[in-house]
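Enquirer: coordinates for the following, if possible.
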Amino acid sequence: MKLVRFGQPGSEKPGLIDSQGKIRDLSAHVDDFTGANLSPATLDKLRAIDPASLPEVPAGTRLGAPVAGTRNFIAIGLNYVDHAKETGQEIPAEPILFNKAPSCICGPNDDIMYPKNSEHMDWEVEIAFVIGSRARYVEEKDALAHIAGYCLCNDVSERSFQVKRAGQWVKGKSAETFGPLGPWLVTPDDIADVQNLALTLDVNGERKQTGNTSTMIFTIAQLLSYISQFMVLEPGDVVTTGTPPGVGSARKPREFLKAGDEVVLRIDGLGEQRAKIVPFKL
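Expert: Just a heads-up that it's a prediction; the model follows:
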């Protein structure tokens, strides 16, 4: 299934994408896609519904992030071999974990806003997974069973905050609109091999990133198992799993986003994000 949340910010309703690519309204069956409604049992009930029986949502309706009420937004650093090399850093022996504030989450096509005093805003196409059942000290062989679905994520980053301001990466990763998710949350049964998906990112029509999840240093199953040794992952939590090479800060010469730029992200089977960069505003 491809699950969505549609409507204006703060008033989104749950829906799904039918075989014709149309949004169908699920609000008569589930109130929202919070963690409580992402359990295997709930997803099985939704899967049994005939999409043709659901009201059709008008084309062009805004899509929000496909999960609501996220409490933990965890990210992985340097998880693609070529990306680690382009930054001049060693291949990590263990996953590098950092936080993105859940308040940075926004819809897949919402404007991305420069934070105040930003100098070096960068892009990162990533695949994220959303927890569907509580994960605590999970073994790798059981890890994927805890995932409700996968979605696109742009791990938008402010490099001067991240690198030059000392302390933790979270400062450069958590500004308002720095966590676009979606357009869809795709359940695992709709993905043949999550470790063989192509990722791309374009800025103003020019290809900047090309990668494949097959080149991850740590697989999604390894990441979930690893994280669960240090914290409990609850339903609705989001983990974004690292980016392939081609980020602006590693290019020669370096490139950064500016107001008016359009950023387009794609991952096989997970859809497309298309966002404009806009100036800071209160």
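
Enquirer: hey, let's count contacts and neighbours off CA atoms from now on
Expert: Fine.

Enquirer: what strand or helix carries the closest residue to Gly271 other than its chain neighbours?
Expert: Once flanking residues are discounted, Gly271 sits nearest to Pro183: 6.4 Å by Cα to Cα, 6 or more residues apart in numbering. Pro183 is part of no helix or strand, with elements assigned from DSSP states H and E.

Enquirer: mind checking how far Pro183 is from His29?
Expert: Using Cα to Cα, to the nearest Å, we find Pro183 at a distance of 21 Å from His29.

Enquirer: try Asn37
Expert: For Asn37, the distance to His29 (Cα to Cα) stands at 10 Å.

Enquirer: so those two - more neighbours on which side?
Expert: Neighbour totals were compared for Asn37 and His29, and Asn37 leads with 18 against 14 (other Cα atoms under 10 Å).

Enquirer: distance check, the more buried one against Ala48.
Expert: Taken as Cα to Cα, the span from Asn37 to Ala48 is 15 Å.

Enquirer: what does Asp190 give?
Expert: Taking Cα to Cα, one finds Asp190 at 15 Å from Ala48.

Enquirer: okay, these two: which has more neighbours?
Expert: Neighbour tally, Asp190 and Ala48, criterion other Cα under 10 Å: the higher count belongs to Asp190, 14 against 8.

Enquirer: ok, residues contacting whichever strand or helix holds Leu223?
Expert: According to DSSP H and E, Leu223 maps onto helix 220-227. With Cα atoms under 8 Å, 6 or more residues apart in numbering as the test, helix 220-227 has contacts from 95, 137-141, 143-144, 195, 233, 241.

Enquirer: the same query, at a cut-off of 6 Å, please.
Expert: The contact list for helix 220-227 (Cα atoms under 6 Å, 6 or more residues apart in numbering) reads 138-140, 143-144.

Enquirer: before we move on, what about stretch 275-282?
Expert: 109-116, 259-263.

Enquirer: buried stuff in that stretch?
Expert: Buried residues in stretch 275-282, counted by 16 or more other Cα atoms under 10 Å: 275-278.

Enquirer: quick one: terminal-to-terminal distance for it?
Expert: By Cα to Cα, the extent of stretch 275-282 from end to end equals 19 Å.

Enquirer: picking up where we left off before, and which of the contacts of stretch 275-282 is nearest to Asp25?
Expert: Of all the contacts of stretch 275-282, the one with the least separation from Asp25 (Cα to Cα) is Asn109, at 19.6 Å.

Enquirer: one more, for comparison:
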Amino acid sequence: MKLVTYRINHAPSSLGFIEGNIIIDAEKLGHLKKSPLPNNMLDFIDLGEHGVKQATQLVNTATEEELLECSVPISNATILAPIPKPRKNIFGIGLNYTEHVAESARSLDTSKELPQQPVIFSKPTTAVTGTNTNIIHNQKVTQQLDYEVELAVILGKGGKNIAKENALDYVYGYTVINDISARDCRRAGQWIVSKGQDTFAPMGPVLVTKDEIADPHNLNLSLTVNGVEKQNSNTKFMLFNINDLIHDLSTVFTLETGDIIATGTPAGVGAGRNPQEFMWPGDVVEATVEGIGTLKNTIVDSESL
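Expert: Next comes the predicted model:
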């Protein structure tokens, strides 16, 4: 299923299922079919595969009249981040594509050697925003605002010391994340100030359940700025794949339902170009992952807000 968190005008946000050009409201459909469904993404994820099966059955058995009663055109909705307020920080993975390791070594003073274990950082929940929203550029803080298209993994159950061979069993679904980075805000090698500022974790436009992604390790991902392609690669080139990442994270952290893992970006970031290219107010950045969709955001000056 393609799941979405959306809002109509100024009403509270709701959970929906995308079918063609419409959004089917989960709570309204459940009420109509006398089979209750939650109205927010995290509560729905908590239901696991049972919730997906229940919702799929309700959608498939609904009449045209019933669907009309509990749906709205996508064009009438404001699409929010799939999980607008995660329960905890997003796990970020750095230097997870070979060519990105090389370009970072040239421009960001990181090691040219391939990492021997995943490079982990985090992004606060306050960094999350959705598609068609603004990314805030505070020019008093940074002059090096950069982009990073990434596949994000959402966990459907938690655990500790998860075996690599079982790791994908813990995945609920996938979305797109743009790991916005202020390259000149790193502090003593720490990245959270660089990557954790408000609006620096745009996600979306939808959450796709794992049953719709045949192979998460063979997805094209790309990014454009003002329509010009800057990144183009495939998740098969990850140094540490999703199994590796879930296993490694679970050896040091207790993973929980709803956790988000941003799996790293390929080469082509602005800092790695010659000359370097950074984003400025007015720029439009679009991040795309095959099978999920395109996440679109506009850079705005913090002084204009």
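
Enquirer: so after superposing, what's the score?
Expert: Superposed pair, TM-score by TM-score structural alignment, normalised by the length of structure 1: 0.94. Supporting alignment: 279 aligned residues with a Cα RMSD of 1.7 Å.

Enquirer: now list the buried members of the contacts of helix 220-227 of structure 1.
Expert: By 16+ other Cα under 10 Å, the contacts of helix 220-227 of structure 1 give 138-139, 143-144 as buried.

Enquirer: make a markdown table from these and add distance to Ala59 of structure 1 to it.
Expert: Compiled in a markdown table, these are given as follows (distance: Cα to Cα, whole Å):
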| residue | distance to Ala59 of structure 1 |
| --- | --- |
| Val138 | 41 |
| Glu139 | 42 |
| Ala143 | 36 |
| Leu144 | 33 |
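
Enquirer: please flag which of the residues you listed sit within helices.
Expert: Using DSSP state H, no member of these falls in helices.

Enquirer: and those residues, which is closest to Gly167 of structure 1?
Expert: Closest to Gly167 of structure 1, out of all of those and judged by Cα to Cα, is Val138, at 29.9 Å.

Enquirer: against Asp248 of structure 2, how distant is the aligned residue in structure 2 for that closest one?
Expert: In structure 2, the residue paired with Val138 of structure 1 according to TM-score structural alignment is Ile162. Using Cα to Cα, Ile162 of structure 2 is found at 8 Å from Asp248 of structure 2.

Enquirer: Thr129 of structure 2 now?
Expert: From Thr129 of structure 2 to Asp248 of structure 2 the distance is 27 Å (Cα to Cα).

Enquirer: cool, Gln190 of structure 2 as well?
Expert: With Cα to Cα as the criterion, Gln190 of structure 2 and Asp248 of structure 2 are 20 Å apart.

Enquirer: ok, now Thr126 of structure 2?
Expert: 25 Å.

Enquirer: ok, which stretches of the stretch 1-150 of structure 2 are helices?
Expert: 26-32, 41-46, 48-61, 64-69, 98-107 (DSSP state H, counting those that start in this stretch).

Enquirer: export these to JSON lines and tack on distance to Ser13 of structure 2?
Expert: Formatted as JSON lines, the helices of the stretch 1-150 of structure 2 follow (distance: least, Cα to Cα, whole Å):
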{"stretch": "helix 26-32", "distance to Ser13 of structure 2": "11"}
{"stretch": "helix 41-46", "distance to Ser13 of structure 2": "10"}
{"stretch": "helix 48-61", "distance to Ser13 of structure 2": "18"}
{"stretch": "helix 64-69", "distance to Ser13 of structure 2": "18"}
{"stretch": "helix 98-107", "distance to Ser13 of structure 2": "37"}
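
Enquirer: pull up the aligned stretch in structure 1 for stretch 205-216 of structure 2.
Expert: Going by TM-score structural alignment: stretch 205-216 of structure 2 matches residues 183-194.

Enquirer: can you get me the start-to-end distance on the matching stretch?
Expert: Where stretch 183-194 of structure 1 begins and where it ends lie 17 Å apart, using Cα to Cα.

Enquirer: what's the answer for stretch 154-171 of structure 2, then?
Expert: First-to-last distance for stretch 154-171 of structure 2 - Cα to Cα - comes to 6 Å.

Enquirer: any buried residues in that stretch, and which?
Expert: Here stretch 154-171 of structure 2 shows 154-157, 159-162, 164, 167-168, 170-171 as buried, counting by 16+ other Cα under 10 Å.

Enquirer: what's the counterpart of Glu158 of structure 1 in structure 2?
Expert: Under the alignment (TM-score structural alignment), Glu158 of structure 1 pairs with Ala182 in structure 2.

Enquirer: list the contacts for its match?
Expert: Applying Cα under 6 Å, 6+ apart, the residues contacting Ala182 of structure 2 are 142, 144-145, 194.

Enquirer: hmm, 10 Å instead?
Expert: Contacts for Ala182 of structure 2 were tallied using Cα atoms under 10 Å, 6 or more residues apart in numbering; they are 137-138, 141-147, 191-197, 200, 271, 278-279.

Enquirer: cool, and Ala65 of structure 1?
Expert: So Ala65 of structure 1 contacts 4-6, 9, 12, 33, 105-110, 151-153, 179-185 (Cα under 10 Å, 6+ apart).

Enquirer: got a quick PyMOL command for the buried subset of the residues you listed?
Expert: To isolate the buried members of these in PyMOL, using 16+ other Cα under 10 Å:
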select buried, resi 4+5+6+12+33+105+106+107+108+109+110+151+152+153+179+180+181+182+183+184+185
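
Enquirer: out of the contacts of Ala65 of structure 1, which sit inside strands?
Expert: If you go by DSSP state E, those have 4-6, 105-106, 151-153, 179-180, 185 in strands.

Enquirer: and those residues as JSON lines, adding distance to Asp18 of structure 1?
Expert: As requested, those are exported to JSON lines (distance: Cα to Cα, whole Å):
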{"residue": "Val4", "distance to Asp18 of structure 1": "11"}
{"residue": "Arg5", "distance to Asp18 of structure 1": "14"}
{"residue": "Phe6", "distance to Asp18 of structure 1": "14"}
{"residue": "Ile105", "distance to Asp18 of structure 1": "25"}
{"residue": "Cys106", "distance to Asp18 of structure 1": "23"}
{"residue": "Cys151", "distance to Asp18 of structure 1": "17"}
{"residue": "Leu152", "distance to Asp18 of structure 1": "19"}
{"residue": "Cys153", "distance to Asp18 of structure 1": "22"}
{"residue": "Gly179", "distance to Asp18 of structure 1": "26"}
{"residue": "Pro180", "distance to Asp18 of structure 1": "23"}
{"residue": "Leu185", "distance to Asp18 of structure 1": "13"}
